[in-house]
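Peer 1: For reference, the sequence and a predicted model appear below.
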Amino acid sequence: MGRVTERRRVTRLRDGRRDARPDALAAEEPLEIRVGGRALTVTMRTPGHDFDLVAGYLVAEGIAARAEDVPALRYCAGTNAEGVNTYNVVDARVSRPETVPVSAYRSLLTSSACGLCGAETVDAVRKRLPADLGDDPLVVTEDVLYSLPDTLRAGQRAFDSTGGLHGAGLFTADGRLLCVREDVGRHNAVDKVIGWALREDLLPLRGHVLMVSGRASFELVQKAAMAGIPMLAAVSAPSALAVDLAEEAGMTLVGFLRGRGGNVYTGADRIS
């Protein structure tokens, strides 16, 4: 399998001095996702937990909602110039291939910065959301909420050496970390967490909190909603469209969660 980090020589500048030294960088490689042997999309990602990534992607696309919907995942023969398998092609077998919409098959590359590139319109994404999350009984105390960023950060092992990976963590209402994943792409880290939950047959994720290390975009709110997660918290800002979608979905959205503070944009009644 591919490596999460790679070493490169750099020239370090410090107060007028310079020295050459090795540095750890986050790896980034393409992953082709296939369904039943047919190419679905290509995404740039950090190698590792690829099956979780594919499973989570299928949840976001509305193709899977239970573990039984994806009975098999396997690596295909994607080779480099030397004929060595790069493990950069994953084929998913889905239980109902006829339900995969034609719009899901994309001809465009999905970058590590945006998982909606080449996707359908925002309105079409909104229509694909599951039932309203407003009736989810999740309640989280302020103390638990404030603890999430540090717990997530402690679980980001590759970030310590690279400083270049986003993190996503799935928590219970009492702040217990169930799963943490890292990737160069925010949306990939979230897909890996949700894909893990799908493969563990935990969806929908009622009563859980998703914590992310960056900002809260429209896309991350959509992915959380598709997985049935009632609360999304981020250390940085949400976009206006993300707030609108969270409101529509009945989700609690928290931004700027740092230290002993944060901004609650929707669903403040879930925080006691």
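Peer 2: Received, thanks. Residues are numbered from 1 along each chain as shown.

Peer 1: Every contact and neighbour count from this point should use C-alpha atoms.
Peer 2: Fine.

Peer 1: how about the strands in the stretch 51-200 of the chain?
Peer 2: Using DSSP state E, counting those that start in this stretch, the strands found in the stretch 51-200 of the chain span residues 72-75, 89-93, 109-110, 166-172, 177-183.

Peer 1: what sits against the residue most central in space within the chain?
Peer 2: By CA atoms, centre = their mean, the chain has its centre lying nearest to Val190, at 1.4 Å. Residues counted as contacts of Val190 (CA atoms under 8 Å, 6 or more residues apart in numbering) are 56, 167-169, 181, 212, 220, 223.

Peer 1: for Pro47, same thing?
Peer 2: Contacts here follow CA under 8 Å, 6+ apart; on that basis Pro47 touches 1-4, 27-29.

Peer 1: Quick check: strands, which of these are part of them?
Peer 2: Using DSSP state E to define strands, the subset of the contacts of Pro47 located there is Glu29.

Peer 1: how about the contacts of Pro47 in TSV, adding distance to Arg93 and neighbour count?
Peer 2: Compiled in TSV, these are given as follows (distance: CA to CA, whole Å; neighbours: other CA atoms under 10 Å):
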residue	distance to Arg93	neighbour count
Met1	21	12
Gly2	23	14
Arg3	26	12
Val4	26	21
Ala27	27	20
Glu28	25	20
Glu29	23	17
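
Peer 1: Show me which of the contacts of Pro47 is closest to Pro149.
Peer 2: Sorting these by how near they are to Pro149, with CA to CA, puts Val4 at the top with 21.9 Å.

Peer 1: residue contacts, the closest one?
Peer 2: Remark: with contacts taken as CA under 8 Å, 6+ apart, Val4 is in contact with 26-27, 46-48, 158.

Peer 1: name the helices or strands packed onto the helix or strand containing Ile33?
Peer 2: For Ile33, the host element (DSSP states H and E) is strand 29-35. Taking 3 or more CA pairs under 8 Å, 6 or more residues apart in numbering; DSSP states H and E as contact, the helices and strands that strand 29-35 lies on are strand 38-45, strand 89-93.

Peer 1: and here's the other structure:
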Amino acid sequence: MDTTDLDLDRLPADRVAADVMRIRGGQRAPASEQDVLAEETPVALAYNGISHATMLASPTDLEDFAVGFSLTEGIVEAARDVRDIVLNVSDDGVVIDIEIASACMARLKTRRRALSGRTGCGLCGVETLPEVLRPVAPVTAETVMRLADLLAGMHAMRRAQALHGATGATHAAAWMTAQGALHAVREDVGRHNALDKLIGALAREGTAAGAGAFLVSSRASFEMVQKTASAGCPILAAVSAPTGLAVRLAQTSGVTLAGFVRGDDATLYTHPQRLPD
């Protein structure tokens, strides 16, 4: 896979400074202070020259994002189907031009034609309800890891969140091995984007997600479970709660779903056998 960055020096920074007036304990500070804010940038994805989706994202690890989004949306089947990635930066945002295999592009065009003219449901650019609830292959990995390692991994992910540490405004997604080692962390203003970046990073380096667990600093929504299953990862641990639809998908797709993973606590919603004491 080739990657090309045009005008890379024009990519927005992932954080910006702002003058703020702090109020603490009901008392206004005598002077303004400088704060650090996480930046978000419009990012458009185009496949073989055809615009597909636009979203707001942190302007970092965009090649990982392009690959991860392409995989979790079912546009490509493997990272090798992505032939080239070009980042085009303008004052309005970033356009990621993604060249994919001709067979993948033919399927995408067929899908787009099938959706044409139907009533949109307004969910993340998906145009029909069946597209939102598209089936995912069951996760077959029998990975088992100690619950204590999972809890320690969540602590380690939090310490590795440099952008969140500076701004308090970003989510993170991490992958840890079954042996308890934190392997990769990606951050973004959007929780879905952070997980796509992580999945893309693993795919680009050839690491099998099925040999470990995903950790996320957010709630576990249906889409987060869907992305986890599509990546073949058997365990998803979230710092907050899951939704009912997310639990039902985790059950049917074979994903071990843990919520409220905080401190020494966790709630196991599905397939708890992968996380023995």
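Peer 2: Yes, it's here. No experiment lies behind these values; they were computed from the predicted model shown.

Peer 1: TM-score, when you put one on top of the other?
Peer 2: A TM-score of 0.88 describes the superposed chains when it is computed by TM-score structural alignment, normalised by the length of structure 1; 256 aligned residues with a CA RMSD of 2.0 Å.

Peer 1: ok so, going back, columns mean neighbour count on top of the helices and strands packed on strand 29-35 of structure 1, output as TSV?
Peer 2: Output for those, formatted as TSV (neighbours: other CA atoms under 10 Å):
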stretch	mean neighbour count
strand 38-45	20
strand 89-93	20
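
Peer 1: mind checking which of those is nearest Ala124 of structure 1?
Peer 2: Using CA to CA and comparing these, the one that lies nearest Ala124 of structure 1 is strand 38-45, at 18.1 Å.

Peer 1: Average offset of that closest one relative to structure 2?
Peer 2: Averaged over the aligned pairs, strand 38-45 of structure 1 sits 0.5 Å from structure 2 after superposition, using mean CA distance after the TM-score superposition for structure 1.

Peer 1: In structure 2, which residues correspond to that strand?
Peer 2: Under the alignment (TM-score structural alignment), strand 38-45 of structure 1 falls on residues 50-57 in structure 2.

Peer 1: and that stretch, how far from the chain's centre?
Peer 2: 15 Å (CA atoms, centre = their mean, to the nearest Å).

Peer 1: same deal with stretch 78-94 of structure 2?
Peer 2: Remark: stretch 78-94 of structure 2 is offset 17 Å from the chain centroid, using CA atoms, centre = their mean.

Peer 1: Can you tell me what sits against it?
Peer 2: Contact partners of stretch 78-94 of structure 2, identified using CA under 8 Å, 6+ apart, comprise 1-8, 10-11, 41-44, 63, 66-67, 71, 76, 95-101, 104, 200, 203-204.

Peer 1: Alignment lookup: Ala201 of structure 2 to structure 1.
Peer 2: In structure 1, the position corresponding to Ala201 of structure 2 is occupied by Trp196, as judged by TM-score structural alignment.

Peer 1: Need the nearest residue in space to its match, chain neighbours excluded.
Peer 2: If you skip the residues right next to it in sequence, Trp196 of structure 1 has Asp52 as its closest partner in space, 5.0 Å away by CA to CA, 6 or more residues apart in numbering.

Peer 1: how about Val254 of structure 1, what's its match in structure 2?
Peer 2: Aligned partner of Val254 of structure 1 by TM-score structural alignment: Ala258.

Peer 1: doesn't Ala237 make contact with its match?
Peer 2: Yes: counting by CA atoms under 8 Å, Ala237 is a contact partner of Ala258 of structure 2 at 4.6 Å.

Peer 1: More neighbours: which of those two?
Peer 2: Between Ala258 of structure 2 and Ala237, counting by other CA atoms under 10 Å, Ala237 is the more crowded of the two (31 against 26).

Peer 1: what kind of secondary structure is the more buried one in?
Peer 2: Secondary structure state of Ala237 of structure 2, per DSSP: H, G, I helix; E, B strand; the rest coil, is strand.

Peer 1: That one -> structure 1?
Peer 2: When the two structures are superposed using TM-score structural alignment, Ala237 of structure 2 falls opposite Ala233 in structure 1.

Peer 1: who are the neighbours in contact with that match?
Peer 2: If you count contacts by CA under 8 Å, 6+ apart, then Ala233 of structure 1 has 209-212, 216, 253-255, 257 around it.

Peer 1: Now distance to Ala268 of structure 1 and secondary structure too, for those, in CSV please.
Peer 2: Rendered in CSV, the data for these read as follows (distance: CA to CA, whole Å; DSSP: H, G, I helix; E, B strand; the rest coil):
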residue, distance to Ala268 of structure 1, secondary structure
Val209, 14, strand
Leu210, 16, strand
Met211, 16, strand
Val212, 18, strand
Ala216, 16, strand
Leu253, 8, strand
Val254, 9, strand
Gly255, 12, strand
Leu257, 14, strand
